[in-house]
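S.K.: Got a sequence here, can you model it:
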Amino acid sequence: MSLQAKLDAFKADFKGGKAPYFAPPEIHPIMERATAELVASGQAERALKAGDAAPEFILNDPDGKPVSSTELLKRGALVISFYRGVWCPYCNLELKALEEALPSFKAEGADLVAISPQNAANSRKSLRTNKLSFPILSDTHNDVAAAFGIRFALPDYLVELYKNLKNDLPAFNGDNSWTLPMPARYVIGQDGTILYAEVNPDYTHRPEPQDMLPVLRRKTASAS
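M.R.: From the prediction side, this is the model:
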């Protein structure tokens, strides 16, 4: 089953209240309104695209070890997935799909990292929950997400909903700003140029991990 098929199945169960999902039905129009407004804002179209220079970053892994994009790119191309946090079931499905695809990325000489605003403890939870073998990095205040053009502030009515649902982003992230990254996937070439970019303001839609393989293969072929 494709990643998007899994996401669609989860969404149907969530909206239908199918066990173990018992979310109040009145929350769905609120979430859909926020997504529609983010789509309409056009922010995704203004985010960094293929051909742009990728911002350099140094972020900590869950053990507090700094991870440098510059150092990673010395070894080969870099695949980056921006995700919202371990509290997001759509993100967890994506992370598991990326783990399954990791050997294919490695075969093309590429590294993979996932970036979220959550703190180290929740990044460790991401690793455990999804049985990941690639680095999870903490982007405090979503500063790197902002550099890529994908950070956004939650509208007040969505903040209120999250609070009512006990989805405490300040506690998850150690940051009171109530901002998130739009889910995004990038492939960065060794020269720092973005080779592939997929940004979606609708968090229920994610690209397939296999979508990046043609880009990685072209990069490998051109280097040989």
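
S.K.: Could you use CA atoms for every contact and neighbour count after this?
M.R.: Will do.

S.K.: For Ile115, I want the exact helix or strand it lies within.
M.R.: If you go by DSSP states H and E, Ile115 is part of strand 111-116.

S.K.: Which elements pack onto whichever helix or strand comes after that strand?
M.R.: Next in sequence after strand 111-116, counting helices and strands by DSSP H and E, comes helix 120-130. Here helix 120-130 is seen to pack against helix 89-107, strand 136-138 when contacts are counted using 3 or more C-alpha pairs under 8 Å, 6 or more residues apart in numbering; DSSP states H and E.

S.K.: At which residues are the helices of the protein located?
M.R.: 3-16, 27-41, 43-46, 69-73, 89-107, 120-130, 143-148, 156-164, 169-173, 213-223 (DSSP state H).

S.K.: next up, for comparison:
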Amino acid sequence: MLKPRTKVPELNLKLVNGTSWTLSEQTPDNFTMVIFYRGLHCPICKTYLEELQTKLKDFTAKGVNVIAISSDSEERAKEQYDKWKIADIPLGYNFSIQNAREWGLYVSKGIKDKEPDMFIEPGLFLIKPDGTLYSASIQTMPFARPEFDDLLNAIGYITKNDYPARGEA
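M.R.: From the prediction side, this is the model:
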């Protein structure tokens, strides 16, 4: 289990735009927000990321870098990028099940034709510029994810009041 105030595992990913992304190379003013999502087969993920697209400038204004990551293949990730309204969100793919387990994510076996054999369940992590975990929200299914407006308000409070990460004990 990852604990707040400790280093998170490194992330090195290819993005659908042909570039690479590395967590340790991020230089946000406040946080890097890493969103793990189920993939192309998930209509709730589509809605969630499309909402994120509308709030992306708000997160940037609060000093937050954002990335969304799935275990989908490059082909499936590019299909999402083309079909979903998420043009400005860095989209990583081929996140391994082994790496997902290192992050404490839940993993599901596909039960429908449109689902991959195995895929990750959602998680949202706020990571400080020094690579330590500030907060995590991890789900076992696609429902009940953190609301972006709530996160934006929380980040405002956290940065204004220098509120420490909690849950480290």
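
S.K.: ok, back up a step: nearest to Asp63 of structure 1 among the helices of structure 1 would be which one?
M.R.: Among the helices of structure 1, helix 120-130 comes nearest to Asp63 of structure 1, with 7.2 Å by C-alpha to C-alpha.

S.K.: so where is that closest one in structure 2?
M.R.: The aligned range for helix 120-130 of structure 1 in structure 2 is 74-84, by TM-score structural alignment.

S.K.: any idea how far Asn153 of structure 2 is from the residue sitting nearest the centre point of structure 2?
M.R.: Centroid-nearest residue in structure 2, with C-alpha atoms, centre = their mean: Ile35, separated by 1.0 Å. According to C-alpha to C-alpha, to the nearest Å, Ile35 of structure 2 stands 18 Å off from Asn153 of structure 2.

S.K.: swap in Lys62 of structure 2?
M.R.: With C-alpha to C-alpha as the criterion, Lys62 of structure 2 and Asn153 of structure 2 are 10 Å apart.

S.K.: So for these two, which sits in the more crowded spot?
M.R.: Applying other C-alpha atoms under 10 Å to Lys62 of structure 2 and Asn153 shows that Lys62 carries more neighbours, namely 17 against 11.

S.K.: The more buried one matches what in structure 1?
M.R.: Checking with TM-score structural alignment, Lys62 of structure 2 has Glu108 as its match.

S.K.: which ones are touching that match?
M.R.: 216-217, 220 (C-alpha atoms under 8 Å, 6 or more residues apart in numbering).

S.K.: Make a PyMOL selection of the buried ones in those.
M.R.: Burial among the contacts of Glu108 of structure 1 is assessed by 16 or more other C-alpha atoms under 10 Å; the matching PyMOL selection reads:
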select buried, resi 216+220
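
S.K.: Show me what Tyr196 of structure 1 aligns to in structure 2.
M.R.: In structure 2, Tyr196 of structure 1 lands on Ser135 (TM-score structural alignment).
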